[in-house]
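Novice: Just a sequence and a predicted model for now, questions to come.
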Amino acid sequence: MIITAILTFGTSIAFWLVVPDSPTSAWFLTPQERVVSVMRLKANQTGVENKHFKKEQYVCEASVLQNDASRIYRMIEALLDPKTWLFALLSGLANVPKGLSNQSAVIIASIRFSILQTTLLGCVIGVGETVVIWTTCVISSRTGSRAWVIFVYYLPNNLGTILASTLPWTN
């Protein structure tokens, strides 16, 4: 645990020192490439850098809501949007199998596998995750829908978690 924390902290320091804040300060880009990257951001209508905190984007005060009916409309629209609820469900379902995946080595070892076999079977889980992530990206890019693809991919995962949690350990 300490080793992974040290590695994570070291990686974050390395990123902080090496990765630039914006395309305009990217040391690895030529001046022409910097201009192109800023133009892409402009085309997407996103800024290069903004260090100003806008309270009205984060806090909805009652007086503001009474004077601005469009904010209420946007809030209601977001609550009625199926994608909002799908992403909320996705966030909830993403946390269901965490406990099981963290205990997979214990579960595999309880089936009387050796330490080496348990480790090797854990590697298969990692390969499976990589394949699922790759196919999710491919299918999402072809269909144009991330939410539905991820939702469908979570169904067997959560079904397996429910079965592993509820089925008896013995026959």
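Specialist: Received, thanks. All figures in this text were calculated on a predicted structure; none of them were measured in a lab.

Novice: CA only for contacts and neighbour counts going forward, please
Specialist: Fine.

Novice: Tell me the secondary structure at residue 20.
Specialist: coil (DSSP: H, G, I helix; E, B strand; the rest coil).

Novice: State the number of residues packed around it.
Specialist: Using other C-alpha atoms under 10 Å, residue 20 is surrounded by 13 other residues.

Novice: List the contacts of it.
Specialist: Residues counted as contacts of residue 20 (C-alpha atoms under 8 Å, 6 or more residues apart in numbering) are 26, 27.

Novice: ok, it to residue 31 distance?
Specialist: To residue 31, residue 20 is 14 Å away according to C-alpha to C-alpha, to the nearest Å.

Novice: helices and strands around the longest helix along the chain, which ones?
Specialist: As assigned by DSSP state H, the longest helix anywhere in the chain is helix 115-143. Judged by 3 or more C-alpha pairs under 8 Å, 6 or more residues apart in numbering; DSSP states H and E, the packing partners of helix 115-143 are helix 104-110, helix 146-166.

Novice: Take this one as well and set it beside the first:
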Amino acid sequence: MGLWYTANGFGIALGGLLGFGIGHIRGALASWKYEFLIIGALCCIWGIVMYIFLPDSPITAKGLSMRERRIAVERLRENQTGVENKHFKWYQVRELFMDIKLYLFFLLGVVGNVPNGGISNFGTIIIKGFGFSTLVTTLMQIPYGLIIAISILSCVFLNDYMSRKGRQTRCWFILLYLCPNIAGAFGLRFLAADNKAGRLVSYYLTGPYNAAFVMILSMTTANTAGHSKKVVQNACLFLGYCTGNIIGPFFYKTEQAPEYPLGIWSMIVSHLIEVVLVLVLRFHLARENKRRDKIQSQMEGGLEGRDLDATAFSDMTGEYIASADDELC
């Protein structure tokens, strides 16, 4: 998931380069219209490629042999989250709406993307306020995109390294990669207007929040069992994602350009709320794991005697089975 999401960073970097080139087009249309036409056409072409070649499941992947398909599916056995199920199960949805994780992930989607909704729309204007020309601001997005990609890659690989040592640290990595964003937002708000280098660095520090969001995405997958429950959980998270991106730009008032103090404060407050929500989520997941382990330790066979093979692909939810991991968060 992290590798896939790095495309967000590389896309911003490549988009800055394309934007600079497209900005030099002199034709019958405004340059920004050419950008929509060119990049929109590339997206349409790639959409056709994806439709033809991207399988929707390991089971239907044409490029894999039967043995390789079985291996791909077997990888899902241990985490007990199941595989795709075409039958929508309403009891799983009812169960989900009684689960506090749904609302925590939704709120994390909102507060994690209020800053994104603002900085993605007004980032170039903020950079222009440092004294750069319109075209140069597009080039200044290249380092920003690369910082995002590097942040995501370093975050997921460090988390993977820790998980191989038996430590579940996703929540801590979310908090760690929120620190640069909080520092950057405070820099944008309080550094003097003539400190252009410091303010530019502060702007670049707002990029690593993408790594934190990738960790949140991975947590919904790892902590939700049952296909119907999982797809609704993901939908609610992305509903929060969209809500945050809608809300964000409203804090950037035209009369406050280019410093946008209200917009920068929205970033600071949102990230601080996100820190609190992540700590609450970790506490809840740790407590829930202990509760389930206690129940299962009293069952026949205990924790070590659980028959994971019997439940791995039965599309059961977390109310009935516990993860093989000692701690999901």
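Specialist: Sure thing, it's come through. Computed from a predicted model, the values in this text were never measured in an experiment.

Novice: what's the TM-score here?
Specialist: Once superposed, the chains reach a TM-score of 0.67 (TM-score structural alignment, normalised by the length of structure 1), with 153 aligned residues with a C-alpha RMSD of 3.3 Å.

Novice: Of all the helices and strands packed on helix 115-143 of structure 1, which one is nearest residue 3 of structure 1?
Specialist: helix 104-110 (19.2 Å; C-alpha to C-alpha).

Novice: how about the closest one, aligned to which bit of structure 2?
Specialist: Using TM-score structural alignment, helix 104-110 of structure 1 corresponds to residues 123-129 of structure 2.

Novice: Next, count neighbours for residue 118 of structure 1.
Specialist: Around residue 118 of structure 1 there are 19 residues (other C-alpha under 10 Å).

Novice: Hmm, residue 109 and it touching each other?
Specialist: Yes. The pair residue 118 of structure 1 / residue 109 is scored as a contact, 6.0 Å apart, by C-alpha atoms under 8 Å.

Novice: Next one: residue 119 of structure 2 from residue 274 of structure 2, what distance?
Specialist: Taking C-alpha to C-alpha, one finds residue 119 of structure 2 at 17 Å from residue 274 of structure 2.

Novice: swap in residue 82 of structure 2?
Specialist: 29 Å.

Novice: Kindly report the same for residue 171 of structure 2.
Specialist: In terms of C-alpha to C-alpha, residue 171 of structure 2 sits 11 Å off from residue 274 of structure 2.

Novice: How about residue 115 of structure 2?
Specialist: Look at residue 115 of structure 2 and residue 274 of structure 2: by C-alpha to C-alpha, they are 11 Å apart.

Novice: Which residue of these two possesses the greater neighbour count?
Specialist: More crowded of residue 115 of structure 2 and residue 274, by other C-alpha under 10 Å: residue 115, with 29 against 22.

Novice: if I read this right, the more buried one contacts residue 262, doesn't it?
Specialist: No. Counting by C-alpha under 8 Å, residue 115 of structure 2 sits too far from residue 262 to count as a contact (11.5 Å).

Novice: List the buried residues of stretch 238-246 of structure 2.
Specialist: Buried residues in stretch 238-246 of structure 2, counted by 16 or more other C-alpha atoms under 10 Å: 238, 239, 240, 241, 242, 243, 244, 245, 246.

Novice: What range does that stretch cover in structure 1?
Specialist: Residues of structure 1 matching stretch 238-246 of structure 2: none, counting by TM-score structural alignment.

Novice: again, but for stretch 273-287 of structure 2
Specialist: Counting by TM-score structural alignment, stretch 273-287 of structure 2 sits on no residues of structure 1.

Novice: Run a quick neighbour tally on residue 235 of structure 2.
Specialist: Residue 235 of structure 2, neighbours per other C-alpha under 10 Å, totals 13.

Novice: now residue 150 of structure 1
Specialist: 20.

Novice: so what corresponds to it in structure 2?
Specialist: Using TM-score structural alignment, residue 150 of structure 1 sits opposite residue 174 in structure 2.

Novice: Pull up the gap between its match and residue 106 of structure 2, please.
Specialist: Taken as C-alpha to C-alpha, the span from residue 174 of structure 2 to residue 106 of structure 2 is 16 Å.

Novice: How about residue 86 of structure 2?
Specialist: Distance from residue 86 of structure 2 to residue 106 of structure 2, by C-alpha to C-alpha: 25 Å.

Novice: So between those two, which is more surrounded?
Specialist: Set residue 86 of structure 2 next to residue 106 and count neighbours by other C-alpha under 10 Å: residue 106 wins out with 22 against 8.

Novice: Please tell me I have it right and that one contacts residue 239.
Specialist: Yes. Counting by C-alpha under 8 Å, residue 239 is a contact partner of residue 106 of structure 2 at 7.2 Å.

Novice: ok, and the closest non-adjacent residue to the match of residue 150 of structure 1?
Specialist: residue 212 (4.4 Å; C-alpha to C-alpha, 6 or more residues apart in numbering).

Novice: Over which residues of structure 1 does whichever strand or helix holds the one you found lie when aligned?
Specialist: If you go by DSSP states H and E, residue 212 of structure 2 is part of helix 209-222. With TM-score structural alignment applied, helix 209-222 of structure 2 matches no range in structure 1.
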